[in-house]
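Participant: Sequence and predicted structure, then a few things I'm wondering about:
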Amino acid sequence: MSNCEAAIIGAGPYGLAATAHLRSAGLQTWTFGQCMEFWQNQMPAGMLLRSPWDASHIADPHHALTLDEYEKARSIRLSRPVPLNDFIEYGRWFQRQVVPDLDTRRVQQIQRTSTGFRLMITGGETIEAQRVVIAAGIGPFARRPSLFSATPQSLASHSSDHRDLSCFRGRRVIVVGGGQSAIESAALLHETGADVELVLRRPSVRWLRRSALFHSRYNPFRRILYHRTDVGPAVLSQLVSRPDWLRRLPLGVQQKAAIRSIRPAGAAWLVPRVQAVRITTGRHVINAQPTGDQISVTLDDGSMRWVDHVLLGTGYRVDVSRYAFLSHDIAESLSQVDGYPELDRGFQSSIPGLYFVGAPAAWSFGPLMRFVSGTEFAGRVLAKAAAGNRGARLSAEKLQWARVAKSQSGW
């Protein structure tokens, strides 16, 4: 039976960053997952990252694998904002430097043992791990309003169900939601030839336009108002970027900071792309009735639409019990708050040796954990906690992945 000191479940930004930091700290790791799988399969083609350049790096402990280093390694210049496909390729390049031995098999189940954990792998292999880091992302957490729970997916689907929105060309589509995902989906649908209406509860679309002046590199107060992680409004961004400070504040203050930082909003560069899209504000869906190959949608003002599809840009609701690979024993024993695991200051859950990073860590560490820019804090703190007092020195082999980005192309 194979074994390792730390198993990482997931190979997206948080899983890759966790692996980079844990290996740098001297731990023997085993990382599972398809690299950038969620980004590749559950985000729409043509999408652009809302986060600015400095907030889009996947973190490594030596800052050797940034987007800037990726550009140098490949002798290219990426667009700003970063296109989805380019970010996926950047993540794969990062993976080849940090974890060329990535195990792409799926973890079927994680069980507790007297010495740690047992991982049941697709194909029948069993692996023992002293520690397990869950970096499995938000794929299972898509939020579908109960109103659409019985509606066939052919008539109502979540935005994460689609990679290619061109399948809606020539069809009538209502997009529900007022955040980046909903607004950008509406833009992409319109651009692909669909007849689109965007419906949101707020009295108006919230655009991230006013911050452009404050974010300008010519503004001498930019770094005072906004931390480079770029989560949250002016000034509050500085607090959100320091989760170890934020978690010491009263819970009510933490919750207000989180709500203020992740309110539904659209990037300013989407404004011209939705000018031709019908936008209905201050309304929400109260009834949806499938009829044949169409669906009738009734809003709270009594108005009705007959459309071919409803696309739900309604975000995600964390509930770690929906991770199918967690054994019943682990899921039942895990201390949770509204679906989020309760974590100590080292990202460890109530089950010793079991860690969570990414969006599931947001209840304990704030909204930064929902964004790629949170990989730096999470990786650094996780490695320190998981490695304990080992104080391991890096060998030449363990340093190689950190140097390679500066010495060769990586291709």
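Facilitator: Arrived safely, thanks for sending.
Participant: from here on, contacts and neighbour counts on C-alpha atoms
Facilitator: Will do.
Participant: quick one: buried residues of stretch 57-68?
Facilitator: Going by neighbour count (16 or more other CA atoms under 10 Å), the buried part of stretch 57-68 is 57-61, 64-68.
Participant: next up, a second structure to put side by side with the first:
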Amino acid sequence: MQPTTPAMAKETDVLIIGAGPFGICLAAHVQQLGLDYVMVGKPMEFWEQNMPKGMYLRSACDWHLDVSGEHTIEHFLAGQNLTPADVEPLFLEFYLSYVQWFLDQKQLHNLPLYVHQLDQEADGSFTAQMEDGTLIRAQSVVIAVGFKYLVNVPDDLLAVLPAGHFAHTCDFVDLEQMRGKSCLILGGRQSAFEWSALLAEADAKSIHLVYRHDTPAFAEADWSWVNKIVDAMGDDPAWYRNLSEAEKKEVSYRLWAEGRLKLEPWLKDRVSGENVNLWPNTLMTASTVQPDGRISVQLDSGEQMVVDQIILATGYKAAVARVPFLQNGNVLPLLAVEDGFPVLDESFQTNLSGLYITSLLAGRDFGPFFGFTVSVRSSAKLIGRGLVGKG
């Protein structure tokens, strides 16, 4: 990338890369702080394009986007003469309607383009080259890209999957195409059962869930303790990083147990039909694509089956090096990284002054809560504090 000058680029205080819940919440807070910002990306695009219609969320109405506490989900409901009891558990479509209302109320603006390349300049500022060649020069950059680039396909599965004949859940959301067809889902946690329920309702002929653990219990998850911890981190950002390793493991396990050892009760009846088959404590050991394009699958139980589609419900994994616009610029080689996570200070700032990273990629220093929208307000509050201090 050629050196740029302010005359060649749009100037802003803060460039926010990502227009999902973390980016939108931050944009509203930055605007309230009086800083100029540019938010790039298409609002809630991942939620709209990579989650299936009719999906329920595990979050409740208290996981709203407003640091100031004004434009909450409850406020949104009040305008429709509704209460949380009327809408929980939340539908994906309902949450999207709340976010659009939030954008309108806050009068937030965005540039609906992707960043192609991000560079730090000699003076410490940053230049982002957009996909259309537009340049944005910013004193500070916040990366809030969410899950888009962090799809997890475990190596042991990759070794036995038929190349080109499988898809991650986030890339397989048009479930109507499976009407009358058979499907294998690898994974046995919430998303696997959620996709199974929706596939069953789309009249898939058969759905097989194969997973290496016991079937989780159908029991309502308790997130109330998470809210208290995350809200408090807005005033005590070092809380998680100051825990001992044993304490971190305890906190992480408690969150994992709520999210992974439980399945929401509203799924139970929806996956109880004859076309849903559970294979707990089982592994797929081989697969072969047949001449007709269907897939023959071998399980370690000795069972064999033929399916039309394999779906991976294998979640996401932090790997900052997989973010494309970082690969294209000069930032990644300079970035301090541990176990795939960027090393962050108490305001989410990396070792590069003025560069902040949040959402799932903040999990190493702020805890596993930051893979959930419960954390958007504390994230925005702390990043805002860092931005104001830097200015």
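Facilitator: Now that the structure is in, tell me what you want to look at. Just so it is clear, the model here is predicted, and its values are computed rather than measured.
Participant: So which of the buried residues of stretch 57-68 of structure 1 is the closest to R222 of structure 1?
Facilitator: Using CA to CA, H57 comes nearest to R222 of structure 1 of these, at 19.2 Å.
Participant: Now which residue in structure 2 aligns to the closest one?
Facilitator: When structure 2 is aligned by TM-score structural alignment, H57 of structure 1 is paired with H64.
Participant: How about A156 of structure 1?
Facilitator: Residue pairing (TM-score structural alignment): A156 of structure 1 is matched to F166 of structure 2.
Participant: Check V205 of structure 1 too.
Facilitator: So, by TM-score structural alignment, V205 of structure 1 is matched to P216.
Participant: Quick one: neighbours of its match, just the number.
Facilitator: Neighbour count for P216 of structure 2, taken as other CA atoms under 10 Å: 17.
Participant: Just confirm it contacts R260, I think it does.
Facilitator: Yes - contact criterion CA atoms under 8 Å: P216 of structure 2 and R260 qualify, at 7.3 Å.
Participant: any common contacting residues for those two?
Facilitator: In terms of CA atoms under 8 Å, 6 or more residues apart in numbering, P216 of structure 2 and R260 are both contacted by the residues R189.
Participant: any idea how far I183 of structure 1 is from Q275 of structure 1?
Facilitator: 11 Å (CA to CA, to the nearest Å).
Participant: The two: which has the busier surroundings?
Facilitator: Taking neighbours as other CA under 10 Å, Q275 of structure 1 and I183 compare with I183 leading, 29 against 10.
Participant: Now for that one: which residues touch it?
Facilitator: Applying CA under 8 Å, 6+ apart, we find I183 of structure 1 in contact with 177, 198, 266, 270, 274.
Participant: Dump the residues you listed to TSV, plus secondary structure and neighbour count.
Facilitator: Formatted as TSV, these follow (DSSP: H, G, I helix; E, B strand; the rest coil; neighbours: other CA atoms under 10 Å):
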residue	secondary structure	neighbour count
G177	coil	26
L198	strand	23
G266	strand	21
L270	helix	18
V274	helix	22
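Participant: Which two among the residues you listed are spaced furthest apart?
Facilitator: G177 and L270 (14.8 Å).
Participant: And the helices in structure 1?
Facilitator: Along structure 1, the stretches classed as helices by DSSP state H are 13-24, 37-41, 67-74, 84-98, 180-191, 211-215, 222-225, 236-240, 243-246, 251-261, 328-333, 362-365, 375-387, 396-407.
Participant: Determine which stretch of those is the most buried.
Facilitator: helix 13-24 (a mean of 28; mean count of other CA atoms under 10 Å).
Participant: Give me the mean distance between that one and structure 2.
Facilitator: Taken over the aligned residues, the distance from helix 13-24 of structure 1 to structure 2 averages 1.0 Å (mean CA distance after the TM-score superposition for structure 1).
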